[in-house]
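**Q** Have a look; sequence and predicted model below, questions after that.
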Amino acid sequence: MISRTTKMISTFIATILVMTFVFGLAESISSGFAGFYGGLPFWIIAIVVMGMAFYDMYDEAFKKK
């Protein structure tokens, strides 16, 4: 069984890495050929998905069970 502290640190690092990748991808789509309005749907999806990722991180590692 993984300790609670290890789970907290690993889920936080993993969420930050995923967030960096997804927001970097959204930024490159918006600043490239698609333009801001072409990349706007991806930004909306990325923000919703990151909200879900943060909730899952909280539920998995930080919430007392």
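**A** Perfect, I can see it now.
**Q** Could you use CA atoms for every contact and neighbour count after this?
**A** Noted.
**Q** Start from the N-terminal end of this protein and give the helices.
**A** Assignment of helices within the chain using DSSP state H yields the ranges 4-31, 35-57.
**Q** got TSV for those helices, with mean neighbour count too?
**A** Putting the helices of the chain into TSV (neighbours: other Cα atoms under 10 Å) gives the following:
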stretch	mean neighbour count
helix 4-31	15
helix 35-57	15
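**Q** for comparison:
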Amino acid sequence: MTSPPSPNPSEEESPEEAERAAEELLQFFRTLPTVARRAYEALAEADRTYGEDVGAQKRAAGAAKGVE
């Protein structure tokens, strides 16, 4: 399996560097097996819904299963 691109530790990256990093990330994502890609997509959807609130994610998952 391919490793994801390393994050750039510099907070002052140029727009070109940001574009290149984004393209590398897309290329990595496209090389993933379908099952792994679906797992990443589900995680991304949860992040869009709940942000970094892991507790809210767990509560929502429990509520969906009928668990409190």
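**A** That came in fine, so what should we check first? Keep in mind the model is a prediction, meaning the values are calculated, not measured.
**Q** what's the TM between chain one and chain two?
**A** Overall, the chain-to-chain superposition scores 0.35 on the TM-score scale (TM-score structural alignment, normalised by the length of structure 1); 34 aligned residues with a Cα RMSD of 3.0 Å.
**Q** Pull out the buried positions in whichever strand or helix holds residue 21 of structure 2.
**A** Taking DSSP states H and E as the definition, one finds residue 21 of structure 2 inside helix 15-31. Within helix 15-31 of structure 2, the residues that qualify as buried by neighbour count (16 or more other Cα atoms under 10 Å) are 21, 25, 29.
**Q** How much space separates the first one from residue 42 of structure 2?
**A** I take that to be residue 21 of structure 2. Distance, residue 21 of structure 2 to residue 42 of structure 2, using Cα to Cα, to the nearest Å: 22 Å.
**Q** picking that back up, name the nearest of the buried residues of helix 15-31 of structure 2 relative to residue 49 of structure 2.
**A** Within the buried residues of helix 15-31 of structure 2, proximity to residue 49 of structure 2 (Cα to Cα) peaks at residue 29, which comes in at 20.7 Å.
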